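Enquirer: I would like the atomic coordinates for the input below:
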Amino acid sequence: MTDSNQHNVTGSKVTIHDVARAAGVSKSTVSRMLDERLPRSDSEKARHVRKIAEQLGYVRDISAASLRRGETGMIGVIVPRLTDTVMAMLYESLARAAMRLGKFTIVASTEDEPGAVRHAAEALLRRGVDGLILSTARDEDIYTKELRARGVPYVLTLRTDGVSLSAVGDDQLGGYLATRHLIDLGHRRIALIAGPSYASSATGRRAGYLQAMREADLESDPDLIVGSSFSIEAGVEAARQLLELPRRPTAIFAVNDNTAIGALSGLASIGLSVPDDMSLVGYNDVPIVSHLPTPLTSVRVPFDQIAHEALSLLSEDMEEIGQPIRRVAPTLIPRKSTRRWHDAHGNAVASRP
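Expert: So this is what the prediction gives:
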């Protein structure tokens, strides 16, 4: 038996050999029974090994195990910026998922500049990370092709290039749910603050918007679709542009909560009320949107599930991966920023054309 410092009777640290000797099993059996990455066995032998390990005060040395496998246990994560709540939430989810696997994450940011991705990735690789998770993918980016050619393990998350291993939300479904919600409330002139064209997340949500409009036999007026970045300032500018149209929309779907918050500010600056004058839907459901003076209807993205899928893809054998792009379904969260639309006479508009 050992003291609380997890040392054996000789004063040295308890090893896997000590556990194997005391349990009367092989070292490989102990390693397998105590490996937290594997499904937990409830066999009599496994319970016996865990009991002996606990009595001896054995703690598995994850770093040593990683070094024996030629790994460091470090995963590099690249995000556009951590001041963006969405990216901060993603990183926290990735860090938690990595911790459950006995690994830890290192983050680098790029300010969403294409050339900065290469610099960040190479810096992380020089520090010995076992793989990369990138949330910076652009449609025109060629760096992922280079990583693939070099055999560097990497996974894209939140955004995909359509080819690489990717863990993303089902953005087309999310865009469809947001737009369908507004249609069901009687809105016919529904504007889209579309986000940047280089991000698959934005283009997927736009595709969902167009799908819902087509299914409802509603015209997709090009003037109602405004490109933007993912910033609050871009949302303010996009809302102002929409409000200058001869025929204003009655509802706005913004493909990002930041741009939705910006749109909310832009509407308030000219005295328009949400939802009385304009219904508004955002995307991602970051924590602040439920605490706004007018809580924002938003599409919730399951970041923890996306992070789990990303770590799974990074650790799986390439030959065993059935679906290289894993999409996780989002959920619409209705709040007070959307309401049924009434015509000029105060009559509720039917939910379908």
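
Enquirer: from now on I want contacts and neighbour counts done on CA atoms only, so please keep to that.
Expert: Fine.

Enquirer: so where do the strands sit in the stretch 151-300 of the chain?
Expert: Ranges of strands within the stretch 151-300 of the chain are 154-157, 166-169, 190-193, 225-226, 251-254, 279-284, 297-300, based on DSSP state E, counting those that start in this stretch.

Enquirer: let's compare: structure for the following, please.
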Amino acid sequence: MEPTVPNVPVTLKDVAVASGVSLSTASRALDERGTPSQSATAERVRKVAEELGYRRNAFASNLRRGQTRTLGVLVPRLSDTVMALMFEEIERAASSRGYFAIVATSGDDPNDERKAAETLLDRSVDGLILATSRIDDDLPKYLREASVSHALVLRTDGVSPSALGDDEVGGYLAVRHLLDLGHEDIAVVTGPAFTSTGTARLAGARRALSEAGVTVNEQWMLSAGYGIRSGFDAGQELLKKKSSPKPTAIFAANDNLAMGVMAAAKEHDLVIGDNLSLVGYNDIPQSALLPTPLTSVRVPLEQIASKAIDLIVDPSNGQEVRKFMPTLIPRASSGKPQ
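Expert: Below you'll find the model as predicted:
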């Protein structure tokens, strides 16, 4: 029986020797961080590396530079469609810049969020991207004081680097659309009071009502969670038979809330788009595929993700807070009052 030959990995030195170049020249030719050199020497080195089956150890290389080219992303939960979409965009944007993104979930508890952040930092990530959303969150302040590179997405505390949609403008666009259709009896279902998204979208809705000279019915300004069940409960409260008058239109501060309102409307024999107009927020893919397609405010997640990566990898951005313009997407769920 022939002796087994151990599978010895090909090293950078092997590639350099086989290519007839120095170790540093081989390293530069195989460095994937920038635009690859098109010189004949670099092309030869890459061809030899491929023939030998060389695989660059990027992790070890980056550790020598004090980097891992890895970014940690912290989200409340990946069962939330917007959070999942946001992470996918961050992952794509990171990859295009030569980084790898890993995700951790934290729920809504600040202590759990801090533990999740520390877990990511223990993995020696080069920076943190936070999609968590509490206004009273001390984590960004802690990261600033500890000089940890970070950026907030879909939210801002007004201090840490942030990339988000302009939620106040989005709330304004949603309610302005209903007002332009002729509605005045408009209810608003916002997210939790501890979220910057919920408070900003409500502020935009109130501004639109005020500009139109419509008196706000405070009983129709409801704060809820961001799930479908929360939207259903809020819809039941607004549409219960004993209440009079009832709203002819509802702005729900995310699409899950809007879908919950749709379910409540059905129980009260109301037809969305006819008896009751409805506008959601975020324009998740399901919105256009509902039995009554949902009018929604679209947020440019791709731009937000790209900017968040820039805020971390380019120190010249400083403490920039960048807001991107949302867009109203009208569909069948919003119609004129009967």
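
Enquirer: and the TM-score between these chains?
Expert: Comparison of the two superposed chains (TM-score structural alignment, normalised by the length of structure 2) gives a TM-score of 0.87, and 325 aligned residues with a C-alpha RMSD of 2.8 Å.

Enquirer: re the thing from before, out of the strands of the stretch 151-300 of structure 1, which one sits most buried?
Expert: Highest mean neighbour count among the strands of the stretch 151-300 of structure 1 (mean count of other C-alpha atoms under 10 Å): strand 251-254, with a mean of 30.

Enquirer: what's the closest of the strands of the stretch 151-300 of structure 1 to residue 71 of structure 1?
Expert: strand 154-157 (14.7 Å; C-alpha to C-alpha).

Enquirer: contacting residues for the aligned partner of residue 231 of structure 2 in structure 1?
Expert: The equivalent of residue 231 of structure 2 in structure 1 is residue 235 (alignment by TM-score structural alignment). If you count contacts by C-alpha atoms under 8 Å, 6 or more residues apart in numbering, residue 235 of structure 1 has them with 193, 228, 254, 258-263, 266.

Enquirer: of those residues, which is the most crowded?
Expert: With neighbours taken as other C-alpha atoms under 10 Å, the top of these is residue 254, carrying 33 neighbours.

Enquirer: wait, that one sits on residue 283?
Expert: Yes: assessed by C-alpha atoms under 8 Å, residue 254 of structure 1 is found in contact with residue 283 at 6.8 Å.

Enquirer: distance between the ends of stretch 237-256 of structure 1?
Expert: This stretch, stretch 237-256 of structure 1, spans 14 Å end to end (C-alpha to C-alpha, to the nearest Å).

Enquirer: contacting residues around that stretch?
Expert: The contact list for stretch 237-256 of structure 1 (C-alpha under 8 Å, 6+ apart) reads 175, 178-179, 182, 187-195, 202, 205-206, 223-224, 226-228, 230, 235, 260, 262-263, 266-267, 277-284, 341.

Enquirer: what comes up buried for it?
Expert: Under the neighbour-count criterion of 16 or more other C-alpha atoms under 10 Å, stretch 237-256 of structure 1 has 237-240, 242-243, 248-256 buried.

Enquirer: now stretch 67-79 of structure 1
Expert: By neighbour count with 16+ other C-alpha under 10 Å, stretch 67-79 of structure 1 contains the buried residues 72-79.

Enquirer: which residues of structure 1 fall in helices?
Expert: Applying DSSP state H to structure 1 gives helices spanning 16-23, 27-34, 44-56, 62-68, 85-100, 114-126, 143-150, 171-184, 200-215, 232-243, 257-269, 303-315.

Enquirer: pick the most buried one from these.
Expert: Among the helices of structure 1, highest average neighbours (mean count of other C-alpha under 10 Å) belong to helix 171-184, with a mean of 25.

Enquirer: quick one, that helix and helix 200-215 angle?
Expert: Helix 171-184 of structure 1 and helix 200-215 are oriented at 40 degrees to each other (axes from the mean of the first three to the mean of the last three C-alpha atoms, to 10 degrees).

Enquirer: in structure 2, what range does helix 171-184 of structure 1 match?
Expert: Aligned by TM-score structural alignment, helix 171-184 of structure 1 corresponds to residues 167-180 of structure 2.

Enquirer: mean shift of that stretch relative to structure 1?
Expert: When structure 1 is superposed, stretch 167-180 of structure 2 averages 1.2 Å from its matched positions, counting by mean C-alpha distance after the TM-score superposition for structure 1.

Enquirer: ok, residues contacting that stretch?
Expert: The contact list for stretch 167-180 of structure 2 (C-alpha under 8 Å, 6+ apart) reads 186, 197, 200-209, 212, 249, 251, 253, 277, 279-281, 296-297, 325-328, 334.

Enquirer: the aligned residue in structure 1 for residue 265 of structure 2: what's it in contact with?
Expert: Alignment note (TM-score structural alignment): residue 265 of structure 2 maps to residue 267 of structure 1. Applying C-alpha under 8 Å, 6+ apart to residue 267 of structure 1 gives the contacts 239-240, 273-274.
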